[in-house]
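[1] next comes the sequence, and after it the predicted model I'd like to discuss.
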Amino acid sequence: MYLFGASGHAKVICDILDKSGISVKGFIEDDPEKKELWSVPVVGTTDAYNSEWQPCLISIGNNAIRKKIAERIRIRYERAIHPDAVIARTARIDEGTVVMAGVVINPDTSIGRHVILNTRCSIDHDCHIGDFVHVAPGSTLCGGITVGEGTMIGAGATILPNITIGKWAVIGGGAVVTKDVPDGVTVVGCPAKRTNKQKNDE
């Protein structure tokens, strides 16, 4: 496996892959200061991507950067799923997605492309998680929730049932979301309240 990105997020993915019996052969990294991670070499940059560097996974936590790489380098990406994750038989997980230790995904939930489901987060039944979303450690999504593309759900956040969260929104750490959140909006607190406005609202 080759990984795009050689930082802290990559360390966690390396550990997941190791536990799954998959070795990391090299990193694709644009920071010239980074030469290796855990004795595994940086083999090149995204601009110099070589089709021989497959299979691949994007190991970068920033949602926008993951999308940029996925759109620039259009290949079939792998997944990384920790063996201690609990995943319902009817759940669907798309390419490029990472599922970390202690994650629970309940029945009839769909997880999009290049999503990060971080340590001990819980996704209940009938949820739909869009592409490039990051659900941070310890977050709880109740049943019937929709999360739009690129949204960041902060550590320890709770989202109540049947809520819709728009694209590229930010849910603050520890927030309790009790109503729908529009595209591009940041909400924080308990109950979660909006802290910024969309450009169209100004």
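    Structure's in. What do you need?
[2] CA atoms for contacts and neighbours, from now on please.
    Will do.
[3] ok, longest strand in the protein?
    In the chain, taking DSSP state E as the definition, the longest strand is strand 40-44.
[4] which helices and strands does that one pack with?
    Contacts defined by 3 or more C-alpha pairs under 8 Å, 6 or more residues apart in numbering; DSSP states H and E place strand 40-44 against strand 26-28.
[5] quick check: next helix or strand after the strand it packs on?
    Next in sequence after strand 26-28, counting helices and strands by DSSP states H and E, comes strand 36-37.
[6] any chance you could list what contacts that next one?
    Applying C-alpha atoms under 8 Å, 6 or more residues apart in numbering, the contact partners of strand 36-37 are 6-7, 27, 42.
[7] buried stuff in the longest helix along the chain?
    Identified as the longest helix of the chain according to DSSP state H is helix 8-19. For helix 8-19, the buried set under the neighbour-count rule, 16 or more other C-alpha atoms under 10 Å, comprises 9-10, 12-17.
[8] so for the longest strand of the chain, what gets flagged as buried?
    Buried residues in strand 40-44, counting neighbours by 16+ other C-alpha under 10 Å, are found at 41-44.
[9] circling back: redo the contacts of strand 36-37 as CSV? Include distance to residue 90.
    Putting the contacts of strand 36-37 into CSV (distance: C-alpha to C-alpha, whole Å) gives the following:
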residue, distance to residue 90
6, 33
7, 33
27, 33
42, 37
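[10] from these, list the buried ones, please.
    Buried subset of the contacts of strand 36-37 (neighbour count, 16+ other C-alpha under 10 Å): 6-7, 27, 42.
[11] now the two most distant members of those residues.
    Spatial extent of the buried ones among the contacts of strand 36-37 (C-alpha to C-alpha) is set by the pair 7 and 42 at 11.5 Å.
[12] one step back: of all the buried residues of strand 40-44, which comes closest to residue 183?
    For these, the closest approach to residue 183 (C-alpha to C-alpha) belongs to residue 44, at 35.4 Å.
[13] now do the same contact list for the closest one.
    Neighbouring residues of residue 44 by C-alpha under 8 Å, 6+ apart: 27-30.
[14] can you add distance to residue 50 and give those residues back as JSON lines?
    Below are the contacts of residue 44 laid out as JSON lines (distance: C-alpha to C-alpha, whole Å):
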{"residue": "27", "distance to residue 50": "12"}
{"residue": "28", "distance to residue 50": "10"}
{"residue": "29", "distance to residue 50": "13"}
{"residue": "30", "distance to residue 50": "14"}
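[15] next up, a structure to set beside the first:
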Amino acid sequence: MKKIIIVGAGGHAAEVVDYLNFINAMPSIDANQKWEVLGLIDDNIANFHLYSYDYPFLGDIKAHEVNHEVDYLIAVANIKFRRLIVESLLAKGAKFCTLIHPTAIVSPTAKIGLGNVISHNVSIGPKVEIGNFNLINSRCTLGHDTKLENYNFLSPQTVTGGGTEIGNNNFFGTNVAILPRTTVGNNNTISAGMVVDKSIHDDSTFFHRFKEKVLVISS
């Protein structure tokens, strides 16, 4: 079994725990492929109590003494705090692992770095390159030759066309589509439902302001 400590105890951590429990319950999974959760750490214990975990609470992240005998799995969705937390634990010598849900379809030619969480029903195409500490939510699709660097948050059903290049610290809302060979730089926010049809540099928010009136027609 892979022994891990989960970093975070909020809603995303609850989803990660569900993934791990799903894997551990699979009859086809060997014992050495299963996950042993030693506990969770979070700076807000209220998060832990809210989700009624079956694993112990191991205290604050800030005061946590790193266990060098186990791996850590980042389960903090907030893109700003996620990076700060990871870097603080790395400085203490923490080792991070990647979680890939067994329902994900991953090309054998894809390259995936450390500390990523790849959720259920994700599709990762040929020669995709994924860096470190990205959160790729359920039903996302990364087309062939996509390059995704570090600390990005892809909400459910984000789709990238072939040859897309994405930098660091970007947030993609639900149902974002990025057209092939488009480049997205660093520190950008792409609002839900957007079709990104042109390259975006850094530190931008991409959204569409609807001019049409919203009508409610009663029957």
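    Nice, I can see it. It should be emphasised that the depicted structure is a prediction, and the values quoted were computed from it without experimental measurement.
[16] quick one on the thing from earlier: what's the mean distance for the longest helix of structure 1 versus structure 2?
    With the two structures superposed, helix 8-19 of structure 1 lies on average 1.4 Å from its match in structure 2, counting by mean C-alpha distance after the TM-score superposition for structure 1.
[17] what span of structure 2 lines up against that helix?
    Aligned by TM-score structural alignment, helix 8-19 of structure 1 corresponds to residues 11-22 of structure 2.
[18] contacting residues around that stretch?
    6-7, 34-35, 47, 51, 53, 75-77, 101, 119.
[19] now do stretch 22-32 of structure 1
    Stretch 22-32 of structure 1 has contacts (C-alpha under 8 Å, 6+ apart) with 1-6, 14, 17, 36, 40-46, 49.
[20] pull out the buried positions in that stretch.
    Neighbour counts over stretch 22-32 of structure 1 (16+ other C-alpha under 10 Å) mark 24, 26-30 as buried.
[21] those residues: which two are farthest apart?
    24 and 30 (17.6 Å).
[22] distance check, residue 93 of structure 1 against residue 110 of structure 1.
    Separation of residue 93 of structure 1 from residue 110 of structure 1 (C-alpha to C-alpha, to the nearest Å) stands at 6 Å.
[23] let me redo that: residue 84 of structure 1
    From residue 84 of structure 1 to residue 110 of structure 1 the distance is 19 Å (C-alpha to C-alpha).
[24] so where do the helices sit in structure 1?
    Using DSSP H, helices in structure 1 cover 8-19, 63-72.
[25] between the contacts of strand 36-37 of structure 1, which is closest to residue 190 of structure 1?
    Distance to residue 190 of structure 1 across the contacts of strand 36-37 of structure 1 (C-alpha to C-alpha) is lowest for residue 7, with 32.4 Å.
[26] in contact with that closest one: list those residues for me.
    By C-alpha under 8 Å, 6+ apart, the contact set of residue 7 of structure 1 is 37, 59-60.
[27] what about the residue nearest to the spatial centre of structure 1, distance to residue 163 of structure 1?
    Residue closest to the mean C-alpha point of structure 1, counted by C-alpha atoms, centre = their mean, is residue 116 at 1.8 Å. Look at residue 116 of structure 1 and residue 163 of structure 1: by C-alpha to C-alpha, they are 20 Å apart.
[28] starting at the chain centroid, how far to stretch 34-42 of structure 1?
    Offset of stretch 34-42 of structure 1 from its chain centre (C-alpha atoms, centre = their mean, to the nearest Å): 23 Å.
[29] end to end, how far does it reach?
    Span of stretch 34-42 of structure 1 from end to end, C-alpha to C-alpha: 7 Å.
[30] likewise for stretch 90-107 of structure 1?
    First-to-last distance for stretch 90-107 of structure 1 - C-alpha to C-alpha - comes to 5 Å.
[31] so that stretch matches what in structure 2?
    Mapping stretch 90-107 of structure 1 onto structure 2 (TM-score structural alignment) gives residues 109-126.
[32] who's in contact with that stretch?
    Residues from elsewhere that reach stretch 109-126 of structure 2 (C-alpha under 8 Å, 6+ apart): 19, 73-74, 96-108, 127-145.
[33] swap in 7 Å and give it another go.
    The contact list for stretch 109-126 of structure 2, computed with C-alpha atoms under 7 Å, 6 or more residues apart in numbering, reads 73-74, 96-101, 103-107, 127-145.
[34] and for stretch 162-178 of structure 1?
    Applying C-alpha under 7 Å, 6+ apart, the external contacts of stretch 162-178 of structure 1 come out as 143-160, 179-192.
[35] can you do 6 Å?
    Stretch 162-178 of structure 1 is contacted from outside by 144-160, 180-192, using C-alpha atoms under 6 Å, 6 or more residues apart in numbering.
[36] out of the residues you listed, which sit inside strands?
    Under the assignment DSSP E, the contacts of stretch 162-178 of structure 1 contribute 146-147, 152-153, 158-159, 186-188 to strands.
[37] now, among the residues you listed, which is nearest to residue 139 of structure 1?
    residue 158 (5.9 Å).
[38] how about the contacts made by that closest one?
    Listed by C-alpha under 6 Å, 6+ apart, the contact set of residue 158 of structure 1 reads 139-141, 176.
[39] rerun at 10 Å
    121-122, 138-142, 171-178, 190-192 (C-alpha atoms under 10 Å, 6 or more residues apart in numbering).
[40] aligned counterpart of it in structure 2, please.
    That one, residue 158 of structure 1, aligns with residue 177 by TM-score structural alignment.
[41] sweet, I'm off.
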